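Asks: following is a predicted model, sequence given first.
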Amino acid sequence: MTFDRKIKIAPSILSADFANFGQEIRAIEDQGCDWVHVDVMDGHFVPNLTFGPPLLAAIRPHIQTVMDVHLMISPVDAYIDAYAGAGADILTAHLEAGPHIHRTLQAIRAAGCKAGLALNPGTGLDAVPHLLDMIDLVCVMTVNPGFGGQKFIHSQIEKVRSLRAMIGERPIHIEIDGGMTPETAPLMAEAGADVFVAGSGVFKGGSVQNPDVYGENIRAIRSAAEAAQG
């Protein structure tokens, strides 16, 4: 993965057709997505249960871009090697998921993945300066994690603006996860974000039989964000 701050769209397969993951992934990549976002939930840290390492290993051969894996689980450390071994390019862990986030980030990098740090809407930035040398990405949640299709929380805009100033010229992506549409993505792009996770925002209205809709949705979010990024 070569670092740049160009706008990237990362559709969340949580909104895809679970019976057709391979075809869905090929469809969104053919339609121009940059990364494929995989939401891992444990029914404990968040109130939903999704994908284990075997599922990731099964879909990995279908992903030609970047497998961006968001671990909404607690504890995290015991599962890092399994998810890395399943093919993750990026593993993102939550600051709130355990007492030793620095150790978690070390373990992610030791497993050969890029390390991401996720922050819930109610979490501030106080710990982030102490972790900047350990991370490749900060994922700012603009909904409370656990379910797709939630409404964007506007208070996170200023958090992203502060985070962008904190990061400076470091090669760290700012990823936004939650409620991303052509209306909300530019608010975050202007504040300094460059990676946009969209579930229903990409998959709504389309299917593997009608993938052009995915492309329309991806292009709409990208063009709105790029216009705001300047």
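Replies: All right, it came through fine.
Asks: could you use CA atoms for every contact and neighbour count after this?
Replies: Noted.
Asks: surely residue 228 meets residue 194?
Replies: No: the criterion here is Cα atoms under 8 Å, and residue 228 misses it with residue 194 at 10.8 Å.
Asks: neighbour-wise, which of those two wins?
Replies: Per other Cα atoms under 10 Å, whichever of residue 228 and residue 194 has more neighbours is residue 194, with 24 against 16.
Asks: another structure for you, compare them:
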Amino acid sequence: MDTRAPTLVASVLPADFSELGQEVRRLEKAGVDRIQWDVMDGRFVPNITFGPDVISANRELVSMGFEAHLMVDDPDPMLPRWVEAGCEIVIVHAEACRHLHRTLSAIADLGAKAGVALNPATPLDAVTNVLDLVDLLLVMTVNPGFGGQQYIAAMEPKIAAARAEIDQRGLDIELEVDGGIAGSTIGAAARAGADVFCAGSALFNGADTIEQRTAALRSAADAGIEAR
């Protein structure tokens, strides 16, 4: 079983958008490994968020990695824009792609790592035939579209099944979880098999400092991975 060290990803949805550059710098200083840009189009999900120009404006401010989580219908025409904006990883939703194999290949052709996300109701079988093209598999632990939602613990068997599939096939794929990730949930997601953890509200909100919150999440993820 893969027991790589946990990667902590920050969703900037809860950030102060009027100080976005400062918020991104603050996350890097706190020890976050990379930023997730939750890109929403108002169609695939009801919210609307960042465009590539916003991401590009923040790219030179920090050295940590960027991933674009495209919660959009028909992402194919826009793929180059997110790579040009500085996203090393581009994640598309299996539910939004008519020809998923072609979309993942296009991301790789652009020089980025290809990720695929699954909504809670979407079975793992939806992506097993394209895992050879995938660098990152994202199991959503909430329904996408808004921050601050409650973690869906019923997704843990799907996380475990994804981990087993990756390990049995000897694939080098990061297994990410996103949605309701906090000190009270990150350990269970790690025990189920995740090694990448996207947190938003749990990083931005709390009585202690963002550095302390980051360290606490990483420690809980470490403990969960060790307990597998």
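Replies: Yes, it's here. None of the values given here were measured: they were computed from a predicted structure.
Asks: what does the TM-score come to for these two?
Replies: Comparison of the two superposed chains (TM-score structural alignment, normalised by the length of the second structure) gives a TM-score of 0.95, and 223 aligned residues with a Cα RMSD of 1.4 Å.
Asks: distance of the aligned residue in the first structure for residue 206 of the second structure from residue 50 of the first structure?
Replies: Taking TM-score structural alignment, residue 206 of the second structure has residue 205 as its aligned residue in the first structure. Distance, residue 205 of the first structure to residue 50 of the first structure, using Cα to Cα, to the nearest Å: 23 Å.
Asks: ok, residue 12 of the first structure next?
Replies: According to Cα to Cα, residue 12 of the first structure and residue 50 of the first structure sit 12 Å apart.
Asks: just residue 59 of the first structure next, same as before
Replies: Using Cα to Cα, we find residue 59 of the first structure at a distance of 14 Å from residue 50 of the first structure.
Asks: before we move on, what about residue 218 of the first structure?
Replies: According to Cα to Cα, residue 218 of the first structure and residue 50 of the first structure sit 24 Å apart.
Asks: neighbour count: the two, which is higher?
Replies: Per other Cα under 10 Å, whichever of residue 218 of the first structure and residue 50 has more neighbours is residue 218, with 26 against 14.
Asks: touching, that one and residue 202? I think so.
Replies: Yes: applying Cα under 8 Å, one finds residue 218 of the first structure in contact with residue 202, separated by 5.9 Å.
Asks: report the secondary structure state of residue 112 of the first structure.
Replies: Following DSSP: H, G, I helix; E, B strand; the rest coil, we place residue 112 of the first structure in the coil state.
Asks: list the contacts of residue 73 of the second structure.
Replies: Residues near residue 73 of the second structure by Cα atoms under 8 Å, 6 or more residues apart in numbering: 41, 43-44, 96-97.
Asks: can you redo these as a markdown table with neighbour count?
Replies: Converted to a markdown table, the contacts of residue 73 of the second structure look like this (neighbours: other Cα atoms under 10 Å):
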| residue | neighbour count |
| --- | --- |
| 41 | 18 |
| 43 | 11 |
| 44 | 18 |
| 96 | 17 |
| 97 | 18 |
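Asks: how far does the biggest helix by length in the first structure sit from the chain's center?
Replies: Counting residues, the longest helix in the first structure under DSSP state H turns out to be helix 212-229. Here helix 212-229 of the first structure is found 17 Å from its chain centre; the criterion is Cα atoms, centre = their mean, to the nearest Å.
Asks: show residues contacting it.
Replies: Counting by Cα under 8 Å, 6+ apart, 7-9, 27-28, 31-33, 180-183, 185-190, 192, 201-207 sit against helix 212-229 of the first structure.
Asks: mean deviation of the host helix or strand of residue 137 of the second structure from the first structure?
Replies: Using DSSP states H and E, residue 137 of the second structure maps to strand 136-140. In this overlay with the first structure, the average offset of strand 136-140 of the second structure from its partner residues is 0.5 Å by mean Cα distance after the TM-score superposition for the first structure.
Asks: who touches residue 204 of the first structure in this structure?
Replies: Per Cα under 8 Å, 6+ apart, neighbours of residue 204 of the first structure: 213-214.
Asks: now the strands: where do they sit in the second structure?
Replies: Secondary structure of the second structure (DSSP state E): strands at 7-11, 34-40, 65-71, 89-93, 113-118, 136-140, 174-178, 196-199.
Asks: make TSV from those strands and add mean neighbour count to it.
Replies: Putting those into TSV (neighbours: other Cα under 10 Å) gives the following:
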stretch	mean neighbour count
strand 7-11	25
strand 34-40	23
strand 65-71	24
strand 89-93	26
strand 113-118	25
strand 136-140	24
strand 174-178	25
strand 196-199	26
